[in-house]
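> based on what follows, work out the 3D shape:
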Amino acid sequence: MKLKLLALGFGLATLPLAASPTQPGGEHKDTDTIIKPQFLDLEAIDLKDHPVAARLDSLLYLNFFQATAEEFSTLDSNFLADGELPDWHDSVYEARLKELDALSPMDLDYNPVVRSFIDLYSKRRREQVSRMLGLARYYFPLFEQTLDKYNMPLELKYLAVVESALNPTARSRVGAAGLWQFMYSTGKLNGLSVNSYVDERHDPIKSTEAACRYLTTLYNIFGDWNLALAAYNSGPGNVNKAIRRSGGQTNYWAIRPFLPRETAGYVPAFIAVNYIMNYHEEHLLFATDIKPSFFSTDTVVIREKVSFEQLSKLIAMDEEELLFLNPAYRYKVIPKVSNHAYRIVLPSDKVGLFIANEDSIYSIAENDFAKNKTVAPAVVEMNDRIRHKVRRGEVLGTIAEKYGVSVSSIRRWNGLRGNTIRVGQRLTIYPRRMPSSSTVASNSSSSSQTKTSTDGKYEMYRVRSGETFYSIARKYPGVSAQNIMSWNGINNAKRLKVGMTLKIYPQS
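The predicted model follows:
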């Protein structure tokens, strides 16, 4: 099977889509010649799947996956005014939780604290709960499959609701990330890696495995699921301290007054989520923004570098859906790393199309990268956190850009109320990328000269006709006009003159 492709520069080229499954006589053909045009128009490419395999995929979908969609309603849960929402006596809530408790090895107690969290989810967070009910269609089967593998209570799937509201890209103020909110060090201890391209804490499959391993370890230590949950939230050390301060009690409710404030609400919130996800219809809460069924997806190993944009065009798939299914890839690019295989999740009906055209997809991607060259970061393993020493000329904006984080995050990590920092100050940073070791090149060799002082590298920039502090600052990423004025002891922009030399500390 061959496909006509538009090859800019030398007319039409022919690119085989995939090797045919058999040759005459039944002999299998493993490879086919891939012609690499210099420039490809991705929009003009129409890859085809093998018709027999595609028909079998369709039958599988009809028999196994389509029926699951009927379990979810798309009714709008927000059409009622607050005064019309159902509200029951405590005895109703208690009876319902007793039914759930009887089916679970976990202790799902009812009390006023749990009731307050039920009210929170059923009244004030209705829109969020409806969205999570839609997300549950994809995530809960994945969670249940992994929990069953580790012989753990299936109710623990609701823990991800408390942790991240089922948002795989969630990140807390202290740097915890993903569906299960792993800090870097805890994630690494449980097999999750982070580099400049991939953060496995955001990978639903790998992070769920890690969460199950960690929760199993905590349960083996404390012998109680509620204490294991408390330890998951605040660390086993804090739970042990609370046990000591309570006089040796090992019941969650007995040690609760001695736990950190956030952890004191953690288990009650977990119990409330168990309730609301099982009795959402009684509260007139229904799923919105329903996601695809987990059972209608599959994984494939990627052997060469390819981007989400390329895949979305080549296999006719929405890029946002690719991102939803594969949130661990920071730059929407699956890198190629020796001795490491990366995988992506695709809808089942796209997996066959990808496999049938895999070699051609890699060839097209390679040429597309060559055509649209961009500066991409190297694949660098990240650390838990770094301590950055502020150098002369640096501001929070340049530091934030250097490490791929926000200014507000740096302020939060370091307890800063404003943007003022001082030379020599050390800042705690949880980097999303590591900076290049090279400094920014000067914009014009004729107008600037790099020198070194005890405060670091700087450039002497000669002002040309028509330039302003603002136009000069724009030549140096992360540098502001106010920075340049401050470095040169100038408090009035009108003092800038043609031929004046300015000291500038470019971002490194």
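> C-alpha from now on. contacts and neighbour counts both.
Will do.
> show me where the stretch 201-350 of the chain has helices.
Ranges of helices in the stretch 201-350 of the chain, per DSSP state H, counting those that start in this stretch, are 204-222, 225-234, 236-245, 252-255, 261-264, 266-278, 308-314, 319-325, 348-356.
> one more sequence to fold, the one below, so I can look at both together:
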Amino acid sequence: MIVKKLSLVVSAFFSLAVCAQETAKADIELKPEVKLSYLDSIKSTFKKNDLAAKVDSLWMNELVSLDIYDDLTKDIQTINKDVTVDEELPTELLKQRLAAMNQKSPFEIEYNQGLENIIKSFLKNRKKSFSRLMALSEYYFPIFEDAFAKQNVPLEIKYLAVVESALNPKAVSKMGATGLWQFMYGTGKQYALKIDSYIDERSDPLKATAAASEYMTKMFNIFGDWELVLASYNSGPGNVTKAIRRSGGKTKYWDIRNYLPKETQGYVPAFLATMYLFEYHKEHGINPERAVVKNFETDTVAVKNQMSFKQLADLLDMPQSQIQLLNPSYKMGVVPFYQGEQHFIRLPKDKVATFVSNEEQIYAYVKYDKDFRATSSRLAVKYAPKAKPAAVKPAPVDNGDFEFYKVRKGDNLGAIAAKYDVNISDIKKWNNLKTNAVAIGRSLKIKAEEEAPVKAVPAVVDKEQAIASAENKEKTAVDMDYVVVAGDNLGSIAKKFGTTIAELKELNNLTSNNIGLGKTLIISKAAIVIEEPTSTAIASNSVDSFKKKAPSKNVSEDYYVKKGDSLYSISKKYPGVTISDIKKWNGIKDEDIKPGMKLKING
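Next up, the predicted model:
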């Protein structure tokens, strides 16, 4: 009896084990195959350095915001140093602190009522701005101090960049002064800063700081007074010389201040007020808002071929805004290649490690991407349908390519631009914004790709005509699907396939921009797909999401009606198909069709 029970237990155990194995096998079989794009297949071969420190994305979002520059510049230009400001700071205590600063500085830091008013004004109205500026300074100040130490320039002049540009390397004044140190075009050229269509070294923190250091040294040799050096930096040495003459030959800033241009009269006090707030920020409850990444946690790598920030961002899994922040001198989001010159890209150290370890694959992808776009453009031009010239009409302000974002508390243009992977200047242009300030509750128009790449295939291309391509590339008419992978969003997918967010949402009946990982999206109908080049080792191992499918003559196909379609134009897309066929297959009595309507096409 015991043996019989034991047999039953053993038998039941083995049955459960077999059942579990079959269930596991079924689960494995039911898992959908995830298609990899060419880009993802290359990235899967990358060697990665997981021990390297990561950059805090919240801090990066803070860095790409430009709104402090507008606010601080307006304050410095309009602040009235003669109006008393009601803010808790005893005058005697301020005098003591200024005297302590004066002892360890080559600047003559003396108390006066105008300086007290500016300090109190900053404390009352700009505490949050200075908190953010201190986070920025953790990155930029080491660069400034290194350059100034080489030229024996007072390190305190680093605070001048706060007054000049609010530590924004892309800042541009109304007069065209550019960069952290606000060089005009002529001055930039005078100090050997390269300025062309691709590069503006006035925005390069290292080179622009070296130029500013050289300027300061020359001006000190002329005036022998650092306050007058600052005044000449703001208004030019000519205005300082005139002020000296008008004052009767006096050579101290505070003695000639009233003879200087109005803006320069508040310029040096604003510099000293900034120095005070940085020195005594803890006493006033001002601390950096974000975790910071210091300069030594980034490094540069030489780039051997032209590549775009978009390509780098895709390959290295980092936002374009972060690359723009670290490389502000590249004007068009492209690292150019000039024969006989070297260009460098600055990246977080973990990304530098990834780049250097995988250079061959990276340059292979860049070449592939360039060739693919060139071929797509040629085919689009060659097979574009001929149409009668139409009268040029102004583009509508709002169309299907735009979506709307409602500004919430804590938002700024930098964070919103990073969210949609677009530039701040684009958001300002789409919404006619003059400044970087945005009101809470305002709806902003966002366009994920302002100028979408030319589609590989126009929707109206005839199948037989496409097969006769002069490029001898193999093409096939297919329904194009794409499986969503990690890091995707509708904007990046639309850009990858040369379509728009609106078209993707229409084709897939999406009511929002949220897409789940692993979801299969319809990209287009009856599109032409170009076979990938296999000249590189990586290409042969890739499984592209838009791999060709063999055509079948006796299989029904769905077609989604687009704006401007008619039954006649649709029938022309399918050889041998007539209007009456489409009406019969879809039970249509008249020729009234609407965009988004699904039509069945047989044969």
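> out of the helices of the stretch 201-350 of structure 1, nearest to Ala365 of structure 1?
helix 308-314 (6.5 Å; CA to CA).
> redo the helices of the stretch 201-350 of structure 1 as JSON lines? Include mean neighbour count and distance to Phe65 of structure 1.
Compiled in JSON lines, the helices of the stretch 201-350 of structure 1 are given as follows (neighbours: other CA atoms under 10 Å; distance: least, CA to CA, whole Å):
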{"stretch": "helix 204-222", "mean neighbour count": "19", "distance to Phe65 of structure 1": "20"}
{"stretch": "helix 225-234", "mean neighbour count": "22", "distance to Phe65 of structure 1": "33"}
{"stretch": "helix 236-245", "mean neighbour count": "18", "distance to Phe65 of structure 1": "41"}
{"stretch": "helix 252-255", "mean neighbour count": "18", "distance to Phe65 of structure 1": "41"}
{"stretch": "helix 261-264", "mean neighbour count": "16", "distance to Phe65 of structure 1": "39"}
{"stretch": "helix 266-278", "mean neighbour count": "23", "distance to Phe65 of structure 1": "22"}
{"stretch": "helix 308-314", "mean neighbour count": "19", "distance to Phe65 of structure 1": "23"}
{"stretch": "helix 319-325", "mean neighbour count": "16", "distance to Phe65 of structure 1": "17"}
{"stretch": "helix 348-356", "mean neighbour count": "19", "distance to Phe65 of structure 1": "10"}
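> nearest to Phe39 of structure 1, out of those?
Going by CA to CA, the one of the helices of the stretch 201-350 of structure 1 nearest Phe39 of structure 1 is helix 308-314, 13.5 Å.
> against structure 2, where does that closest one fall?
With the alignment judged by TM-score structural alignment, the segment of structure 2 matched to helix 308-314 of structure 1 spans residues 309-315.
> now do stretch 140-156 of structure 1
Counting by TM-score structural alignment, stretch 140-156 of structure 1 corresponds to 141-157 in structure 2.
> ok, back up a step: mind checking which of the helices of the stretch 201-350 of structure 1 is nearest Tyr150 of structure 1?
For the helices of the stretch 201-350 of structure 1, the distance to Tyr150 of structure 1 is smallest for helix 204-222, at 6.9 Å, taking CA to CA.
> tell me the angle of the closest one relative to helix 225-234?
Calculated by axes from the mean of the first three to the mean of the last three CA atoms, to 10 degrees, helix 204-222 of structure 1 forms an angle of 120 degrees with helix 225-234.
> quick check: longest strand of structure 2.
Counting residues, the longest strand in structure 2 under DSSP state E turns out to be strand 520-530.
> which other helices and strands contact that one?
strand 475-483, helix 501-507, strand 557-560 (3 or more CA pairs under 8 Å, 6 or more residues apart in numbering; DSSP states H and E).
> residue range for the next helix or strand after the first one in structure 1?
Helices and strands here follow DSSP states H and E; after strand 475-483 of structure 2, the next one along the chain is helix 490-496. Counting by TM-score structural alignment, helix 490-496 of structure 2 falls onto no part of structure 1.
> ok, Val407 of structure 1 - how many residues close by?
16 (other CA atoms under 10 Å).
> dump the residue contacts of it.
Each residue near Val407 of structure 1 by CA atoms under 8 Å, 6 or more residues apart in numbering is listed here: Leu396, Gly397, Ala400.
> Glu156 is in contact with Ala149 of structure 2, correct?
No. Using CA atoms under 8 Å, Ala149 of structure 2 is not in contact with Glu156, being 10.9 Å away.
> state the distance from Arg125 of structure 1 to Leu285 of structure 1.
10 Å (CA to CA, to the nearest Å).
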